[in-house]
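> I'd like to go over a predicted model; first the sequence, then the structure.
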Amino acid sequence: MSVHDDLTAVQRCLDDLHRSLGRLEHQLGSGGLEIRRVRLDADHLRESVALLREAAAAPDAPRRPDLVTISDTPYDISLWTDSDDEGLGARDRRAP
């Protein structure tokens, strides 16, 4: 399946959920905390799927972050002349 097909399937499921929640609200009333939470969660899912649809529609959107190549060559040792060995203290002093 393509991304578009998957997003359409998710949207259909959310539409079914919305209809089912409407029936539940009719039976239970819409004032309860539980039904309000479920309704807000379902609305949040709708917004998230809409954002996914927009991101999938943008052709220039990067799919994954660009990789940064780190060289295997050793660093210049002169970069570390003024630093202490981490956790060991200075080279010319003893640990307490």
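Structure received.
> Please count neighbours and contacts with C-alpha atoms only from this point.
OK.
> Helices of the chain, start to end?
Under the criterion DSSP state H, helices of the chain are mapped to 3-28, 33-57.
> here comes the other one, which I'd like you to weigh against the first:
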Amino acid sequence: MSEYDELTSIQRCLDDLYRSVGRLEQQMGSGGLEIRRVRTDADHLRESLALLRETAGTSAPQRRPELVTISDTPYDTTLWTDSDDEGLGARDRHAP
């Protein structure tokens, strides 16, 4: 699924949740602490999804990094005349 499809699916689920909380509120009354907490949590989820939609809409789609071609031709050995072989020490000395 695409990002848009996923966000739309979440929006539908939140709408269903919101309607269910509304029906539950009518049955239980809206004065209880528990139902107010559930309503507040549902509101927070709606706000969070709205922020996520804004972020998803403004972010650029992820692109694959550009590939860099490395030539198979050998490097010029004069580039390394003044350096040691890493981990092996200098060419004219023995390892300890």
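Looks like it came in fine. Since the model is a prediction, treat every value here as computed from it, not as a measurement.
> what's the TM-score here?
Once superposed, chain against chain, the TM-score is 0.61 (TM-score structural alignment, normalised by the length of the first structure); 62 aligned residues with a Cα RMSD of 1.6 Å.
> Reformat the helices of the first structure as JSON lines; add mean neighbour count.
As requested, the helices of the first structure are exported to JSON lines (neighbours: other Cα atoms under 10 Å):
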{"stretch": "helix 3-28", "mean neighbour count": "13"}
{"stretch": "helix 33-57", "mean neighbour count": "14"}
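> what do we get in the second structure for L40 of the first structure?
By TM-score structural alignment, L40 of the first structure lines up with T40 in the second structure.
> State the distance from that match to L24 of the second structure.
14 Å (Cα to Cα, to the nearest Å).
> ditto for R12 of the second structure
In this view, R12 of the second structure and L24 of the second structure are 18 Å apart by Cα to Cα.
> Same question for L17 of the second structure.
Taking Cα to Cα, one finds L17 of the second structure at 10 Å from L24 of the second structure.
> One more: R39 of the second structure?
Where L24 of the second structure is concerned, R39 of the second structure sits at a distance of 10 Å (Cα to Cα).
> now L33 of the second structure
In terms of Cα to Cα, L33 of the second structure sits 13 Å off from L24 of the second structure.
> Please apply the same query to S48 of the second structure.
The value you get for S48 of the second structure to L24 of the second structure, if Cα to Cα is used, is 23 Å.
> With that, I have no additional questions.
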